[in-house]
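Novice: please find the sequence and the predicted model below.
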Amino acid sequence: MPQLTDKAVPDQAAPAPAGTWMTPEAYGASRAALWTGAVVLVTDTDGRVLVQSVDYRTDRLLPGGAVDAGEAPSAAAAREVREELGVDGRYPHGLAVDWLPRDTPGFAPEMGFPGEILYVYDGGTWTPERIDAVRLPDQEITGIDFAEPADLPALMDAGDARRVLSALRARIAGGGPALLEAGRPTSPTALDRLEVLRTRRTPERGTWHPGAVPDRLPVRERSGWLFAPDGRVLLLVARATGAAHLPPPPPGAAVLGYRAVEDDGTGGGARLRAVARIAALPPAADPAYARLLATPEQVRELSDWGPAGAAELAAVHRARAGLRLPAAVRTPPAELPDGAVRW
């Protein structure tokens, strides 16, 4: 870093400082000036993202906007949500910080866009009651929707959609705020590398029932909560689509419960869930799938299970306690090697 002097002009009688000395004026002129913005990522209880329609552009936006001179970014985030949605709140937890270069598409040349640092804050999960409390202003914001994460690229500017998906993955991963450049993580996690949430999640909205599947219901699907010794569970992610799902249960796994499948013309049925403790895994049988270890909460957040997801998650933790396994600490899901794994 260049060295500064406490004088605007060096003493004419003194020798000029050596090296990289600069006057304060020259040093200030050498620093890059960037815009600063703040947005808030809010989801509903189904994991869909709140996006706004505005009266000055066709694509959707997160709540947020410019940080005023002398304003802290977190204060700007709270102010923007209050102005745009009529909802008071504080958003101290950051999900991502994104650097936008000066040649970012979408800015008219006459704006003189110099680049921007944009903060993404965690607005949390809003209940139906909190959503009902939204009050839109008379102008600018014309409506809100909750969008499936995979639909964001079709609804938003491409860079905005990348940023939101990166921030959402950072929230699920739980490893702290992501540093982004043009919406892309500089240090991607397994969720980023596999681009989870880029395809629509398969809805499993059936009610949760503990115990065995009744004889009258055909089993349409079998999957298992397979616990590693640290309390995390095995999760499969399709490399081609980023879709995440639980693996099939091994022989001897205990039945945990089932989800009812609505009658789609085939008579309905059940999605069976089993539970087991695993001490080892054989080599991956299908290279099309990555194997990850994730917390049960992360599995739920990557799924579309509806209100019954809470009941299933509670049953999973009761089973974990029965297996005398610890509750896993949320850390970024770890991708396992394709070879055999033993704990």
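Specialist: Noted; the coordinates are in hand.
Novice: rest of the way, CA atoms for contacts and neighbours
Specialist: Fine.
Novice: from A254, how far off is T142?
Specialist: 51 Å (C-alpha to C-alpha, to the nearest Å).
Novice: below is an additional structure, to be compared with the one above:
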Amino acid sequence: MSPVPASLEPSLRRVQSLVLRVTKGVTFGIRGFVTDANGGVLLVRHSYVPGWHLPGGAVDPGETAAEAVARELAEEAGIEALGPFRLMGVYFNKAMAGRDHVAVYHVAEWRQPSAFVPNREILEARFFPLADLPAETSTGSRRRVEEYLGLAEPSHLW
């Protein structure tokens, strides 16, 4: 499955936002900020939205945010998160129905028991140098990297 063209992204976001408004109250998601020993950060490329993003997703009912990070990293990149995670921040995502919040956790200790295999949701999962992200990196993901590097003041907005 090929990614959604960038020209369709605003429409996709509006539909997603409408569905969330009708079906849910406040939504809460997580992202894993996974770093490696070479000074890289893990980014994924989805089949349904353009660009590179920090891996993550929704926190399921009955699940802690830390459990959601571990689950999403395993599902999206084949990464097994180890040790404690450090909360980097909680961000308000206005673009998603005006009621979405995203917690970002730094995951410095991890292992990858087997190589990543592309699937219907995630086409690629790769580490990129923190100082040399792909041009197609999403705005929110790029902001988190800049904050991590001390190049931008921390924000409360995604």
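Specialist: The structure has been received and is ready for your questions. Only a predicted model underlies this, so the values are computations on that prediction, with no experimental measurement involved.
Novice: TM-score for these two?
Specialist: For these two chains in superposition, a TM-score of 0.68 is obtained (TM-score structural alignment, normalised by the length of structure 2); 132 aligned residues with a C-alpha RMSD of 2.7 Å.
Novice: which of T142 and A254 of structure 1 has more residues huddled nearby?
Specialist: The neighbour comparison of T142 of structure 1 against A254 (other C-alpha atoms under 10 Å) goes to A254, with 18 against 14.
Novice: OK, contacts around that one?
Specialist: For A254 of structure 1, the contacting residues are A274, V275, A276, by C-alpha atoms under 8 Å, 6 or more residues apart in numbering.
Novice: my guess is the last one contacts F227. True?
Specialist: Yes. With contacts counted by C-alpha atoms under 8 Å, A276 of structure 1 reaches F227, the gap being 6.2 Å.
Novice: not counting its neighbours along the chain, what's nearest L281 of structure 1?
Specialist: Leaving aside its sequence neighbours, L281 of structure 1 sits nearest to V341 (C-alpha to C-alpha, 6 or more residues apart in numbering; 5.0 Å).
Novice: quick revisit: closest to G89 of structure 1 out of the contacts of A254 of structure 1?
Specialist: When these are ranked by distance to G89 of structure 1 (C-alpha to C-alpha), V275 comes first, at 39.6 Å.
Novice: what residues are up against that closest one?
Specialist: G224, W225, L226, F227, P249, A253, A254, V255, L256, V316, A319.
Novice: mind telling me what element it is part of?
Specialist: Following DSSP states H and E, one finds V275 of structure 1 within strand 269-277.
Novice: what's that strand aligned against in structure 2?
Specialist: Counting by TM-score structural alignment, strand 269-277 of structure 1 lines up with no residues of structure 2.
Novice: what is the next helix or strand after that strand packed up against?
Specialist: Counting by DSSP H and E, the next helix or strand C-terminal to strand 269-277 of structure 1 is strand 280-281. In terms of contacts (3 or more C-alpha pairs under 8 Å, 6 or more residues apart in numbering; DSSP states H and E), strand 280-281 of structure 1 is packed against strand 341-342.
Novice: so what does the strand it packs on touch, helix or strand wise?
Specialist: Strand 341-342 of structure 1 packs on strand 280-281, going by 3+ C-alpha pairs under 8 Å, 6+ apart.
Novice: so stretch 310-323 of structure 1 matches what in structure 2?
Specialist: So stretch 310-323 of structure 1 is aligned with nothing, judged by TM-score structural alignment.
Novice: buried stuff in that stretch?
Specialist: The neighbour-count check on stretch 310-323 of structure 1 (16 or more other C-alpha atoms under 10 Å) flags E312, A315, V316, H317, A319, R320 as buried.
Novice: tell me the angle the helix or strand that the last one is a member of makes with strand 269-277.
Specialist: The reference is to R320 of structure 1. Taking DSSP H and E as the criterion, R320 of structure 1 maps to helix 308-322. Helix 308-322 of structure 1 and strand 269-277 meet at an angle of 30 degrees, taking axes from the mean of the first three to the mean of the last three C-alpha atoms, to 10 degrees as the criterion.
Novice: excluding sequence neighbours, find me the nearest residue to the counterpart of G47 of structure 1 in structure 2.
Specialist: Alignment note (TM-score structural alignment): G47 of structure 1 maps to G39 of structure 2. Using C-alpha to C-alpha, 6+ apart and skipping the chain neighbours, the partner closest in space to G39 of structure 2 is P129 (5.9 Å).
Novice: need the counterpart of G29 of structure 2 in structure 1.
Specialist: Using TM-score structural alignment, G29 of structure 2 pairs with G37 in structure 1.
Novice: need the next SSE after whichever strand or helix holds its match, C-terminal direction.
Specialist: Assigned by DSSP H and E, G37 of structure 1 belongs to strand 35-44. Downstream of strand 35-44 of structure 1, the first helix or strand assigned by DSSP H and E is strand 49-54.
Novice: which strands or helices does that following strand pack on?
Specialist: On a contact count with 3+ C-alpha pairs under 8 Å, 6+ apart, strand 49-54 of structure 1 meets strand 35-44, strand 141-147.
Novice: which among those strands is found nearest to G28 of structure 1?
Specialist: Using C-alpha to C-alpha, these put strand 35-44 closest to G28 of structure 1, at 16.2 Å.
Novice: helices along structure 2, start to end?
Specialist: According to DSSP state H, structure 2 carries its helices in the segments 9-23, 65-77, 139-148.
Novice: can you tell me what sits against the shortest one?
Specialist: With C-alpha under 8 Å, 6+ apart as the test, helix 139-148 of structure 2 has contacts from H53, L54, L130, L133, A152, E153, P154, W158.
Novice: do that again at 7 Å, thanks
Specialist: H53, L54, L130, A152, E153, P154, W158 (C-alpha atoms under 7 Å, 6 or more residues apart in numbering).
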